[in-house]
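> here are the coordinates; sequence isn't available:
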C-alpha cells in the first residue's frame, strides 16, 4: 500500500459496489482510513477483508442512507475508530428509469429518498463534527444527468440537479469545509440493474456496455479533489466517456 503525507478519515456511502467500492479501493491505496457503508453487509465485509489484506485500515458499517439514525450511527462509528471525520463521499444512489407517464410513484419516492434525502442526511451527520474540528470535505455524487435531461430519466435528473444545487448552496455557506460535486457519465456499475421500465433499463444497459468507463476512473477524480491543499476547493468535476454526447 502506498501512503500519502497525510492520512485522512474518509467515509463512503454506497460502498458495496460500483463507484463506492472503487473509491474505497483508491482511498485505501492512498493510505487513508476508510469507513465504508451500505446495506449489503456481506459485500462490505468482503471488500474490507480484501483491503485489509493489503494493509489498509477499513471499517465496514451497515448503512441505510434513507435513515438519519443509521447515518448518524455510521458517522459515530468513524469517530469512535478515528476521532475525526475528514471526508464524506455521498455516493449511494439509485436509477430506475421510466417515462413519467408510467406513474411509478414508489420508484420516484425511492430516488428522492436515496439520491437527495440520503445526501442531506449525510451532510447533517458530518457537518457539526467538521465545523467543530475546523475543516472537512464533502463530496457529493451527482451525474451527467444533473446537467441534462433525457426521456425516461426526468425524475432521476431532478434528484441529481438538486444535489448540484444543494452542494453549491453548502459551498457558499462554508469557509472551512470544502464541497465538491462529481458528475459521472456512463460508468460500469449496478445502477441499471434494478427497477424502472424494461425497455428503458435495456436501453441504458446497452449504452453502458458500449460506452461505459470503469468506476475506477470516477474514483480517481474523487481522489484528485480530496488530494488538493486545504485552501483549494475543487467545486465540480464531470467525468464521462469520450464518446458520450
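Thanks, I have it. Since we're looking at a predicted model, the values are computed, not measured.
> contacts and neighbour counts: CA atoms only from here.
Will do.
> quick one, what contacts residue 92?
By Cα atoms under 8 Å, 6 or more residues apart in numbering, the contact list for residue 92 reads 13-15, 20, 38, 65, 114-115, 118.
> repeat for residue 241
185-186, 211-213.
> Presented hereafter is structure B, for comparison with structure A:
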C-alpha cells in the first residue's frame, strides 16, 4: 500500500463503477497513479467530482461519468459517447454494489430487485458493452469485484450472496469465452473479504475493525491482476483479512 505501482497503465483508459468512495475510490486512485486515465462512474455525483478534482491536483487524469449500472440503456449510452469521442475502455472494474441486510421473511420485492440489479445485472450490462469492443480491438481486461459471499453465505445475506454467486459464475464463463475468442483479453474475479469502508461501517458502525482489511489492499490486488504477463492471466484472486470468518 502506498508503494510503487505494480503496473504501468499510461495510455490506457479504465472505467470503475461505484468509483467515488470506499473500495471504488481506492481502485480509482491506484489506477490513476499507475498512469491510467480513469472514468469514475457513480451515482454519487459530488463525491465522484471531488475525487476527480483531487486526482487532478495530484497530476493524475480522472473524470466523472454519470452512470446508474441498473440502467442498461444508460450504460450503452456511455459507451456510444466514448466511441463518438474516439475513446475506448481498456480496463473495466465492476465494483458497484449494494446490500440490504434483512432476514428473507422481511425482504420486499423492491429490495431484492435493487440488490440483484445492481450487483449482478449491472456488471453484466457493463461486460456486454465492454467485451465485444475488446474483442474487436484485440485486447483489454475486465475485473469483477466479487465477495466471500460468492463462496459461503450467512444469514441476512440472501440477495447479496445470490448476486455475487451469480456474478462469479458469469465471470468464469466470460473467462472461458475470452480464452476462445481473444487471448489478449484478461478476465479476473476478485473475492474480497470484509473491508473498512462505508459499505460496512455505515450499516454496522459497531463492527470490530480489527476483523476488516484496508481497501487499498484489495485495490493493489486489482493492480496485480493487471500486471500479469500476457502469457498468463489471474483468473480468480482471493484477498481477505487475516481473521476473515467467511473463508473458506
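Structure received. The structure presented is a predicted model; accordingly, all values stated were derived computationally and were not measured.
> Considering the contacts of residue 92 of the first structure, which is situated nearest to residue 181 of the first structure?
residue 115 (13.3 Å; Cα to Cα).
> quick one: what's aligned to the closest one in the second structure?
Matched by TM-score structural alignment, residue 115 of the first structure corresponds to residue 119 in the second structure.
> Residue 113 is in contact with its match, correct?
No. At 9.9 Å, residue 119 of the second structure does not count as touching residue 113 under the criterion of Cα atoms under 8 Å.
> picking up where we left off before, would you turn the contacts of residue 92 of the first structure into CSV with secondary structure?
Output for the contacts of residue 92 of the first structure, formatted as CSV (DSSP: H, G, I helix; E, B strand; the rest coil):
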residue, secondary structure
13, strand
14, coil
15, coil
20, helix
38, strand
65, coil
114, helix
115, helix
118, helix
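> got a list of what the corresponding residue of the first structure for residue 213 of the second structure touches?
In the first structure, the residue matched to residue 213 of the second structure (TM-score structural alignment) is residue 213. Neighbouring residues of residue 213 of the first structure by Cα under 8 Å, 6+ apart: 186-188, 240-241.
> Among those residues, which one has the most neighbours?
Counting neighbours by other Cα atoms under 10 Å, the top entry in the contacts of residue 213 of the first structure is residue 186, with 24 neighbours.
> Please say which position in the second structure it maps to.
Under TM-score structural alignment, residue 186 of the first structure pairs with residue 194 in the second structure.
> on that earlier part again, find the pair from the contacts of residue 241 of the first structure with maximum spatial separation.
185 and 211 (9.2 Å).
> what touches both of those two?
By Cα under 8 Å, 6+ apart, the residues touching both residue 185 of the first structure and residue 211 are 241, 244.
> Show me which of these two is the more surrounded one.
Between residue 185 of the first structure and residue 211, residue 185 has the larger neighbour count (other Cα under 10 Å), namely 23 against 18.
> Shouldn't residue 237 of the second structure be within a strand?
Yes. Judged by three-state DSSP, residue 237 of the second structure forms part of a strand.
> quick one: the spatially most distant residue from the centre of the first structure and residue 153 of the first structure, what's the gap?
No residue in the first structure sits farther from the centre than residue 101, which is 29.0 Å out by Cα atoms, centre = their mean. Computed as Cα to Cα, to the nearest Å, the residue 101 of the first structure to residue 153 of the first structure distance reads 12 Å.
> same check, this time on residue 119 of the first structure
Taken as Cα to Cα, the span from residue 119 of the first structure to residue 153 of the first structure is 19 Å.
> Could you check which of those two has the larger neighbour count?
Shown here are residue 119 of the first structure and residue 153; by other Cα under 10 Å, residue 119 has more neighbours (29 against 19).
> Leaving out chain neighbours, which residue sits closest to that one?
residue 90 (5.8 Å; Cα to Cα, 6 or more residues apart in numbering).
> Just give me the match in the second structure for the one you found.
Match for residue 90 of the first structure (TM-score structural alignment): residue 94.
> Isn't its match up against residue 143?
Yes. When contacts are counted by Cα under 8 Å, residue 94 of the second structure is listed as touching residue 143 (6.3 Å).
> that older thread, ok, residue 119 and residue 113 of the second structure, which is more surrounded?
Higher neighbour count among residue 119 of the second structure and residue 113: residue 119, with 30 against 14, using other Cα under 10 Å.
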